[in-house]
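Student: Fold the following and give me the result.
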Amino acid sequence: MGKVPRNRPGSQYDEDQLGFGDIFTEHMLQMVYSEEDGGWQTPEITPLQNLVLHPATMVLHYGQQVFEGLKAFAGPDEDDILLFRPDMNIARFTKSCDRLCIPAPDQGLFMEQMSKLIRLERDWIPKQHGTSLYVRPTIIATDTHLGVRPSRKYLFYIILSPVGAYYPEGFEPVRIMVTDKYIRACRGGLGEAKTMANYAASLLAAEEAHCAGFTQVLWLNAVDKLSIEEVGTMNIFFKMNNEIVTPALEGTILPGVTRDSVIHFARELGHPVVERQVSIEEIVKAAENGALQEIFGSGTAAVISPVSHFRYKDHDHMVADGKTGPVARQLFDELTAMQTGRRSDPFGWVVNIGK
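Tutor: Model (predicted):
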């Protein structure tokens, strides 16, 4: 089990020193699915506890698992608990379940029970700028059976974790390495599903990148190894010739909630945004002739992460002057202000579950 403080959370961690994913709140939500018992059973909020699994539990052998990640924020008023576009996370969870042959919980019940758990653990929501309560819904196959078929039993659970910045660099620019040695996903595969296998495929390349001094890997299309897809934990954006370009969703990359938010919000702020195929050769050429103005990633964990350098075929390229660009800064400031209720929300994205 992770670190589980037994007393009031305020004395157990320093909000100024919060990392990501190491501290967990005292309760979790659990709900069981059994085909023979008629489907989903009554959800329960229990003390955080280890899962007890038979060695033949199917998730351990065949990887039937889906998860999500979203954040709860402390709002301007003491009673505020703000969620950012939770409907999109729940819808994506359902779509991922469909791809993995998993019966998804009812979306309304999902939202209701998740909100109930977060409200119970509201004292764990940190209040410092750049912090939040990370919400991790997960579903796993729990049938005890050795044989390749969908499970007939599942466990849906939600755990919560107070977090700070995802990357050690915080909002400082990161370095990324482009790989044409490995592939992560292809059309018809699991690339657009948020499932364990999707991330397991990325680990070796990520470790090699870390050993070379890079924070993350930029993945290329499995067919031509030229078209850009996404970073290991983020969708990717390029500003070239005053236009923001991001790879189109074609079944191989995760349809990020923050990605969609960046596209809509950047356009609201007056920036032209285009979704299309973009090749690594185009980006290298733009870096060499000065047309490349910024690169930044987007994701729930990091929100916006500027990129200072990228390496492709053993050549390093600096992005602009190696510093955070003005668009990345503007989007980070505006989105985080919206998420925490410090600016207006013209889209109706923020849901207050605390009152």
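Student: only C-alpha atoms for contact and neighbour calcs from this point on.
Tutor: OK.
Student: Which is the succeeding secondary structure element to whichever strand or helix holds residue 138?
Tutor: According to DSSP states H and E, residue 138 maps onto strand 132-141. Downstream of strand 132-141, the first helix or strand assigned by DSSP H and E is strand 153-163.
Student: Count residues in the vicinity of residue 220, would you?
Tutor: 25 (other CA atoms under 10 Å).
Student: can you tell me how far the nearest residue in space to it that is not next to it in sequence sits from residue 218?
Tutor: Distances taken as CA to CA, 6 or more residues apart in numbering place residue 228 nearest to residue 220, at 4.6 Å, with adjacent residues excluded. Distance from residue 228 to residue 218, counting by CA to CA, to the nearest Å: 8 Å.
Student: In a strand, residue 333, correct?
Tutor: No - according to DSSP: H, G, I helix; E, B strand; the rest coil, the state of residue 333 is helix, so it is not within a strand.
Student: Can you tell me how far it is from residue 109?
Tutor: 33 Å.
Student: Over to residue 81?
Tutor: From residue 81 to residue 109 the distance is 18 Å (CA to CA).
Student: cool, and residue 34?
Tutor: 17 Å.
Student: Which of these two has more residues huddled nearby?
Tutor: residue 34 (16 against 11).
Student: burial count for residue 160?
Tutor: 29.
Student: Tell me how far it lies from residue 119.
Tutor: Distance, residue 160 to residue 119, using CA to CA: 11 Å.
Student: Residue 87 now?
Tutor: Note on residue 87: its distance to residue 119, by CA to CA, is 18 Å.
Student: again, but for residue 46
Tutor: Using CA to CA, residue 46 is found at 14 Å from residue 119.
Student: ditto for residue 98
Tutor: Where residue 119 is concerned, residue 98 sits at a distance of 29 Å (CA to CA).
Student: neighbour count winner among those two?
Tutor: residue 119 (19 against 14).
Student: one more, for comparison:
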Amino acid sequence: MNIDMIRAAADRLKGHARRTPMLTSPFLDDIAGRRVLIKPECLQHTGSFKFRGGWSAVSALDEATRKRGVIAYSSGNHAQGVALAAAQHGAPAVIVMPQNAPNLKIDNTRALGAEVVLYDRAGGESREAVGGKIAEERNLTLIRPYDEPQVIAGQGTTGLEIAEQAAELGVTSGDVLACCGGGGLTSGIALALEAVAPEMRARPVEPEGFDDVARSLASGTIQSNPTQSDSLCDAIITPQPGDLTFPILSRLCGPGMVVSEDDALRAMALAFKRLKIVVEPGGAVALAAALFHSDKIEGDAVVAVCTGGNVDADVFATAITRFD
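Tutor: Purely as a prediction, here's the structure:
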């Protein structure tokens, strides 16, 4: 992984991915006690940053390989990103998704033209095993959600935009908080910042009970989560950091941060009230850390990436009504 791959992915994404804005709010600045810059990737195609990695990976395949089709496993955001990228390239896609994924994500993935195969995450069934078997039987190319070079490169384009947009607002140093599952986005952003904004530092943010990246960074060895379900932050629930992402995270990132589900729901409500954007729980943890854990952040300004907005209506209603 290197900056050249990220820049090449950025070139392939031109005209296909949205250049999401950088948002600010004096009300959020007051809560955080510093300037808060928000990168709303919930406004990206398919409602999350995952489209960047999906397009990057699919567009990097040769035509013959693409025509055979691709397969991915995901709780929903990577699923939709790959599904749309495949559809736009005229390639068939199979997506392996947990049965307990949000209905919106399952329905959207099917609507984008992908074949959805459900597996029992709560019962301990392995998505890797299910996906690997289908890939072998049908000769499909597997596009992993985070431990995939071209996926990391695509996610890293977010970091290029953050560096440029923050500089336009007079911010060239500080922490960049990213909602983190397996580390594809966080490591991609970290690589981009290393090259173009070395005074800015990427930091992963996770929900309580699923803080494998924070624990891994603290211990220096990959740690895993004891369970893979029962969190509102489904978008960032992964078994452990990736074999490709963890060395990058270890070398470039600051300490991980951990927030509660209530923190995430409150951040969702504030994002809606003050920024007029819809964010899902897993996509709100970075904003939650910026707003409610300011004692763990350095600098006069902080960047928070709102990574996704694919939330079921009942969960969103809970956030709004509880923290209105």
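Student: tm score of chain vs chain?
Tutor: The TM-score (TM-score structural alignment, normalised by the length of structure 2) is 0.27; 154 aligned residues with a CA RMSD of 6.7 Å.
Student: Would you map the strands across the stretch 251-355 of structure 1?
Tutor: 273-275, 292-299, 303-312, 315-318, 350-352 (DSSP state E, counting those that start in this stretch).
Student: possible to save these as JSON lines with mean neighbour count?
Tutor: As requested, those are exported to JSON lines (neighbours: other CA atoms under 10 Å):
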{"stretch": "strand 273-275", "mean neighbour count": "16"}
{"stretch": "strand 292-299", "mean neighbour count": "24"}
{"stretch": "strand 303-312", "mean neighbour count": "23"}
{"stretch": "strand 315-318", "mean neighbour count": "14"}
{"stretch": "strand 350-352", "mean neighbour count": "18"}
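Student: out of those strands, nearest to residue 179 of structure 1?
Tutor: Closest to residue 179 of structure 1 of these is strand 303-312 (CA to CA; 7.2 Å).
Student: Going by contacts, tell me the helices and strands next to the closest one.
Tutor: Where contact means 3 or more CA pairs under 8 Å, 6 or more residues apart in numbering; DSSP states H and E, strand 303-312 of structure 1 is packed against strand 174-179, strand 292-299, strand 315-318, helix 326-339.
Student: can you put the ones you listed in JSON lines and add distance to residue 351 of structure 1?
Tutor: Formatted as JSON lines, these follow (distance: least, CA to CA, whole Å):
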{"stretch": "strand 174-179", "distance to residue 351 of structure 1": "31"}
{"stretch": "strand 292-299", "distance to residue 351 of structure 1": "19"}
{"stretch": "strand 315-318", "distance to residue 351 of structure 1": "39"}
{"stretch": "helix 326-339", "distance to residue 351 of structure 1": "9"}
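Student: Which among those is found nearest to residue 60 of structure 1?
Tutor: strand 292-299 (27.5 Å).
Student: Next, the angle from that closest one to helix 326-339.
Tutor: Angle, strand 292-299 of structure 1 to helix 326-339, by axes from the mean of the first three to the mean of the last three CA atoms, to 10 degrees: 30 degrees.
Student: Just the element for residue 6 of structure 2, please.
Tutor: helix 3-13.
Student: Tally up the residues packed near the residue nearest to residue 78 of structure 2 when sequence neighbours are not counted, please.
Tutor: Computed as CA to CA, 6+ apart, the closest residue to residue 78 of structure 2 that is not its neighbour in sequence is residue 50, at 5.1 Å. Residues near residue 50 of structure 2, counting by other CA under 10 Å, number 31.
Student: Same check on residue 87 of structure 1?
Tutor: The number of residues near residue 87 of structure 1, taken as other CA under 10 Å, comes to 17.
Student: now for the strand or helix carrying it, which elements pack on it?
Tutor: Following DSSP H and E, one finds residue 87 of structure 1 within helix 86-99. In terms of contacts (3+ CA pairs under 8 Å, 6+ apart), helix 86-99 of structure 1 is packed against strand 65-67, helix 107-120.
Student: quick one: which of these is nearest residue 312 of structure 1?
Tutor: strand 65-67 (31.3 Å).
Student: if we can go back for a sec, only the buried residues of the helix holding residue 87 of structure 1, if you could.
Tutor: 86-90, 92-97, 99 (16 or more other CA atoms under 10 Å).
Student: Among these, which pair sits farthest apart?
Tutor: Farthest apart among those - using CA to CA - are 86 and 99, which lie 20.2 Å from each other.
Student: any chance you could map the strands in structure 2?
Tutor: 35-40, 70-73, 93-98, 115-119, 141-142, 174-179, 200-207, 257-259, 301-306 (DSSP state E).
Student: For the last one, which helices and strands make contact with it?
Tutor: If I follow you right, that is strand 301-306 of structure 2. Counting by 3+ CA pairs under 8 Å, 6+ apart, strand 301-306 of structure 2 packs on strand 35-40, strand 174-179, helix 281-292.
Student: Quick check: which of those has the most neighbours on average?
Tutor: Each of these was given a mean neighbour count from mean count of other CA atoms under 10 Å, and the largest, a mean of 31, is that of helix 281-292.
Student: which helices and strands sit right next to that one?
Tutor: helix 26-32, strand 174-179, strand 200-207, strand 257-259, helix 261-270, strand 301-306.
Student: Next, format the ones you listed as JSON lines and append distance to residue 127 of structure 2.
Tutor: Output for those, formatted as JSON lines (distance: least, CA to CA, whole Å):
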{"stretch": "helix 26-32", "distance to residue 127 of structure 2": "39"}
{"stretch": "strand 174-179", "distance to residue 127 of structure 2": "22"}
{"stretch": "strand 200-207", "distance to residue 127 of structure 2": "21"}
{"stretch": "strand 257-259", "distance to residue 127 of structure 2": "26"}
{"stretch": "helix 261-270", "distance to residue 127 of structure 2": "25"}
{"stretch": "strand 301-306", "distance to residue 127 of structure 2": "26"}
